[in-house]
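1. Please work out how this folds:
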Amino acid sequence: MIEIKRGMTLDAESDGSVREDGSMYSYESMQSLTQYLLDRTKHRPSVGVICGSGMGGLADMLEDNESFAYNEIPGFPTSTVAGHKGRLVFGILNGVPTVCMQGRFHVYEGYSLWKCAMPVRVMKLIGVKTLIVTNAAGGLNSDFRAGDIMIIKDHINFPGFAGDNPLRGRNDERWGPRFPAINNAYDLKLRKIAREIAEDLGFGEHITEGVYAMVGGPCYETVSELRALKILGADAVGMSTAHEVIAAKHCGLRVFGLSLITNECVMEYDVERSANHAEVLETSNRRKADLEKLITNLVARIQE
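-> Predicted coordinates for the structure are as follows:
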């Protein structure tokens, strides 16, 4: 097993040489990184949560928590986006051992997709069985309003159309098969349970279900791009999530995903209104209490 030290990169062969394609990392180095964390926390989580823009407050709800700044974890990237604190937080959420990524990594920050998805594999080795992914997204569906919560039933991975995929490169069967199936990536049973929880909590009218489209960013989409996405069947669009879900399904995790619709996409030409990140954070802050209740209750149901 390779010993991971602070500042060491993870795109190296077992003999220390760098892989030519730079797109993968060894199973052994992931084991060492995982052991580094397990040696420093008493928690053994079964649920992992990736907190999207403005949703990091969920990690602060973990009881008896132990947190690690990304820049202190050997081999981890660092988050550079407002609304992403950049911590891995272990603790207890509604009685369930849980680990939260308080902030994620994006391709537009300069990271490869495999590196953006790397923490999912760390969660797998830690012992996580179910991954919950959250994001802030623009609404393409004309029935959606800012503040709605969209349960993700499927995604369109546009970076994948261009050949950029977190599984690109040599496959290690210890993670999963060379050609994993990604249909039914978002667990049907968990989607139904989430709807039941929202109804019980009194905000079922704000729950929708749809298809999430991932684009590269960091610029928001043009009117023509948004219209094309809508024609292709997308209900919401954002700059994350699909690669994390692909990595999770590849290594056998159950997945639940939701998008907070933070703005209605500008679908008409020659209008003054435009998308902006401040609007994303403001909407996230307005609906964070409902999101936290939904996920907290869902985690307990997962354990059952």
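2. Could you use CA atoms for every contact and neighbour count after this?
-> Noted.
3. in the stretch 201-304 of the chain, which spans are helices?
-> Listed in chain order, the helices of the stretch 201-304 of the chain (DSSP state H, counting those that start in this stretch) span 223-231, 242-250, 277-303.
4. Tell me which of those helices sits most buried.
-> Counting by mean count of other CA atoms under 10 Å, helix 242-250 has the highest mean neighbour count of these, with a mean of 25.
5. The closest residue to residue 267 other than its chain neighbours and residue 264, how far apart?
-> Distances taken as CA to CA, 6 or more residues apart in numbering put residue 223 closest to residue 267, at 5.2 Å, once the chain neighbours are dropped. According to CA to CA, to the nearest Å, residue 223 stands 12 Å off from residue 264.
6. Next, the contact list for residue 116, please.
-> 104, 105, 106, 107, 243, 244 (CA atoms under 8 Å, 6 or more residues apart in numbering).
7. and this one, so I can compare the two:
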Amino acid sequence: MHKTEHILEAKDYIMTKTNITPEVGFVLGSGLGILADEIENAVIIPYVDIPHFAKSSAIGHANELVIGDLMGKKVVAMKGRFHYYEGFSLDEVTFPIRVMKALGVKNLIITNACGAVNTDFKPGDLMLIRDHINLTGANPLIGHNNDDLGTRFPDMTQAYTPELRDLAKKVAEQLDMNLQEGVYAWWTGPTYETPAEIRMIRTLGADAVGMSTVPEVIVARHSQMNVLGISCLTNMASGILDQPLSHDEVIEVASKVKTNFIALLKGILNEIA
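-> Model (predicted):
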């Protein structure tokens, strides 16, 4: 469990670089860091400089915290995240979420690039996350609970805040954008799933599968933050099409949907009270 003093050390360091108190936080997944480039009056802080932050080695992750103004709101964005498959502990993976909370973030928007399990979806679609399935058997809250950070047994009935999901759907409709909605399954990676595993995941009720997001959402909800999750579906999951999977494809498709992605997130940010 995260130590309060470590969270405060990271927060205090960040506050030596900026006087902005962010209210909205972003976690930007593989190939999706482009939104951070839209932030105005930006202060960019490398993760390596922030006390107790890890450093991601994942391709398509810039390892920078960006703080500034976007659509009239004070925001902080993680340009790249940490993954369980990189060998980080779940404490390390989710530590930045604790720091965002300490900085003042009330609403957290988490994004990822992932594979489509639902055969009605297609690469390039954006999917609003309605719920998730944790297939890993791991949970970032296992161990001693820091009662200063949240309750021992947090309720996950509405892990993804209904009001934010409704707002996202309204913005997508205004933009005449086809926004899918579904359940996200968390797989540890770094291997892609086998075709048999994808059939299992579909049977369990998931519409997409990826290697991130769920631990961050759990910690955000433990921290009493509102959460919105959006997936960029970069490929059809294993066995759906007769072709191998590659991370290059993930990055390529994510870059192609950047216009829709940025428009949707900016529209949502504009509507958040």
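8. quick one on the thing from earlier: and the residue nearest to residue 267 of the first structure, what's its match in the second structure?
-> Matched by TM-score structural alignment, residue 223 of the first structure corresponds to residue 195 in the second structure.
9. Just the buried residues of stretch 11-20 of the second structure, please?
-> 11, 12, 14, 20 (16 or more other CA atoms under 10 Å).
10. Tell me how far the second one lies from residue 173 of the second structure.
-> In other words, residue 12 of the second structure. Residue 12 of the second structure is 40 Å from residue 173 of the second structure, where distance means CA to CA.
11. can I assume residue 154 of the first structure sits in a strand?
-> Yes: counting by DSSP: H, G, I helix; E, B strand; the rest coil, residue 154 of the first structure is located in a strand.
12. Excluding chain neighbours, what is closest to it?
-> Leaving aside its chain neighbours, residue 154 of the first structure sits nearest to residue 211 (4.9 Å; criterion: CA to CA, 6+ apart).
13. can you check residue 266 of the second structure too?
-> What sits nearest to residue 266 of the second structure in space, not counting adjacent residues and going by CA to CA, 6+ apart, is residue 71, at 6.7 Å.
14. give me the element the residue nearest the centre of the second structure is part of.
-> Nearest residue to the geometric centre of the second structure (CA atoms, centre = their mean): residue 110, 2.8 Å. In the assignment (DSSP states H and E), residue 110 of the second structure maps to strand 107-116.
15. just the angle between that strand and helix 195-204, please?
-> With axes from the mean of the first three to the mean of the last three CA atoms, to 10 degrees defining the directions, strand 107-116 of the second structure sits at 130 degrees from helix 195-204.
16. Can you pull out the residues in contact with strand 107-116 of the second structure?
-> Under CA under 8 Å, 6+ apart, the answer for strand 107-116 of the second structure is 23-32, 122-123, 207-213, 217, 220, 225-237, 250, 254.
17. what's the answer for stretch 273-285 of the first structure, then?
-> Contact with stretch 273-285 of the first structure is made by 53-55, 83, 136, 146-147, 220, 260, 262-263, 265-266, as judged by CA under 8 Å, 6+ apart.
18. what does stretch 204-220 of the second structure give?
-> Counting by CA under 8 Å, 6+ apart, 83-85, 90, 93-94, 97-98, 108, 110-118, 132-134, 139-141, 156, 159, 182-190, 226-227, 233, 237 sit against stretch 204-220 of the second structure.
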